[in-house]
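Visitor: pasted the sequence and its predicted model underneath.
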Amino acid sequence: MEENQSKTSFFKNMKPELLMASLAVLISFLTLFVYLYQSSLMKTQQKMSVWPHVTFGPSWGSDYLAINLINKGVGPALVKGVRVAINGQNVDGIESLMEYVPDSLQSEFNYSSIFPGQVIMVGEDIQLLQIQNPKSISYLLNLLRAGKIQIEVCYCSIYEDCWMSNGISVNESEC
């Protein structure tokens, strides 16, 4: 009982100015926390408004094989690195794929290189490789399906958030 009386007497003896000042400080701290939270949300929203999303993969028919790369995101993708490997061995670039096709299956092909420093704009579609010889198509498709050809593109947003795309999956990366 004595404890309740001491609390009651504490508030009764408190000056109204001190009570108002304490409430003002409390409201100021609450406002600060709301501002910091809102600032964090705005930063996240700003980063997401320029998020690139690079994917690529083969498309084929009886008379063509193409590997296209596209930025399906909402911001430009800044290429930091590209890795092309056949049977786990790194090669110079997408054009090197045809060096691994046996001479009897060789054919003409078209390719586009991507390189560090290149910017892939939103919606930009780059045809990395196009082949029209059915024998070469069949050979390369078998390698692709078996996972013996790997292509990885490391890219970043304008805020330096980076990802690694292997065509199907995109994962955060340090590049």
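Guide: Structure's in. What do you need?
Visitor: CA only for contacts and neighbour counts going forward, please
Guide: Fine.
Visitor: give the buried residues for stretch 163-173.
Guide: Across stretch 163-173, burial judged by 16 or more other Cα atoms under 10 Å covers W163, M164, S165, N166, G167, V170.
Visitor: so of those, which two are at opposite extremes in space?
Guide: Across these, the longest distance by Cα to Cα is 11.7 Å; it joins W163 and G167.
Visitor: one step back: which one of the buried residues of stretch 163-173 sits closest to S157?
Guide: Of those, the one sitting nearest to S157 (Cα to Cα) turns out to be W163, at 8.7 Å.
Visitor: that closest one - nearest residue in space that isn't next to it in sequence?
Guide: Leaving out its chain neighbours, the residue that sits closest to W163 by Cα to Cα, 6 or more residues apart in numbering is E172, at 4.2 Å.
Visitor: where along this structure do the helices fall?
Guide: 2-13, 16-48, 134-145 (DSSP state H).
Visitor: for comparison:
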Amino acid sequence: MKSEKWYKNPEMLVALCALSVGLLTAFISIYSAYIDRAYARASVWPKLEIFRSYSANTYSYGVSNKGTGPAIIHYAKVTNADSVLKAWTDIAVFTHIVQSHIGNVTIPSGQTVQPLSYEGDEVAKILELDDSISIELCYCSIYQQCWIVDRTNFSQEVEECVISGDQKFLQ
């Protein structure tokens, strides 16, 4: 009796086709899960913007979340010239201010927080200092994708939010 080659056997052809279909299905499932994860991350992507507002007798800083998901702020770093600030009152003209905590809050999508509001006659002095004030925020999405943003509003992605205790803004 003559033996057939294994690849000419009909059962083997059916088995190879089933194996090919199974591998293709596995590849499509893995790719679909990858796309679903990317879509889920994009659907809750925060985007913080830092802005200032002033008029004749009011001055304020604000932080707005223009993204599609909540921004979890892990730290704030505020400097005036080269000195690191722990509180807004470290700047002499910020004596009569209204402030809210910005160092570790969650800002929902479409919301704005005003970490500093000043009303008084010293707005001109504050505007002179404004260029020397630097604000840096490190924030993450709920999927632990993290970014650092400063007053230029250019977000730079980072692995994680880490800062030494002596540089952390406490308010």
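Guide: Thanks, I have it. These numbers come from a predicted model, not from an experiment.
Visitor: give me the TM-score for this pair.
Guide: In this superposition the chains share a TM-score of 0.81, using TM-score structural alignment, normalised by the length of structure 2; 156 aligned residues with a Cα RMSD of 2.2 Å.
Visitor: out of the helices of structure 1, deepest packed?
Guide: helix 134-145 (a mean of 17; mean count of other Cα atoms under 10 Å).
Visitor: how far out from the middle of the chain is that helix?
Guide: Relative to the mean C-alpha coordinate of its chain, helix 134-145 of structure 1 is positioned 29 Å out (Cα atoms, centre = their mean, to the nearest Å).
Visitor: and what of stretch 56-71 of structure 2?
Guide: Put simply, stretch 56-71 of structure 2 sits 14 Å off its chain's centre (Cα atoms, centre = their mean).
Visitor: counterpart of E108 of structure 1 in structure 2?
Guide: Using TM-score structural alignment, the equivalent of E108 of structure 1 in structure 2 is H96.
Visitor: and for its match, the neighbour number?
Guide: By the criterion of other Cα atoms under 10 Å, H96 of structure 2 has 12 neighbours.
Visitor: same thing with S60 of structure 2?
Guide: Neighbourhood size, S60 of structure 2 [other Cα under 10 Å]: 19.
Visitor: please name the residues that touch the residue nearest to it when sequence neighbours are not counted.
Guide: Using Cα to Cα, 6+ apart and skipping the chain neighbours, the partner closest in space to S60 of structure 2 is S117 (4.3 Å). Shown in contact with S117 of structure 2 (Cα atoms under 8 Å, 6 or more residues apart in numbering): T58, Y59, S60, Y61, I97, V98, Q99.
Visitor: got it, and V50 of structure 1?
Guide: Contacts of V50 of structure 1 by Cα under 8 Å, 6+ apart are G73, V74, G75, P76, S157, I158.
Visitor: try 10 Å this time
Guide: V50 of structure 1 makes contact with G73, V74, G75, P76, A77, V122, S157, I158, Y159, according to Cα atoms under 10 Å, 6 or more residues apart in numbering.
Visitor: and which of those residues is nearest M20 of structure 1?
Guide: For the contacts of V50 of structure 1, the nearest to M20 of structure 1 is Y159 (44.1 Å; Cα to Cα).
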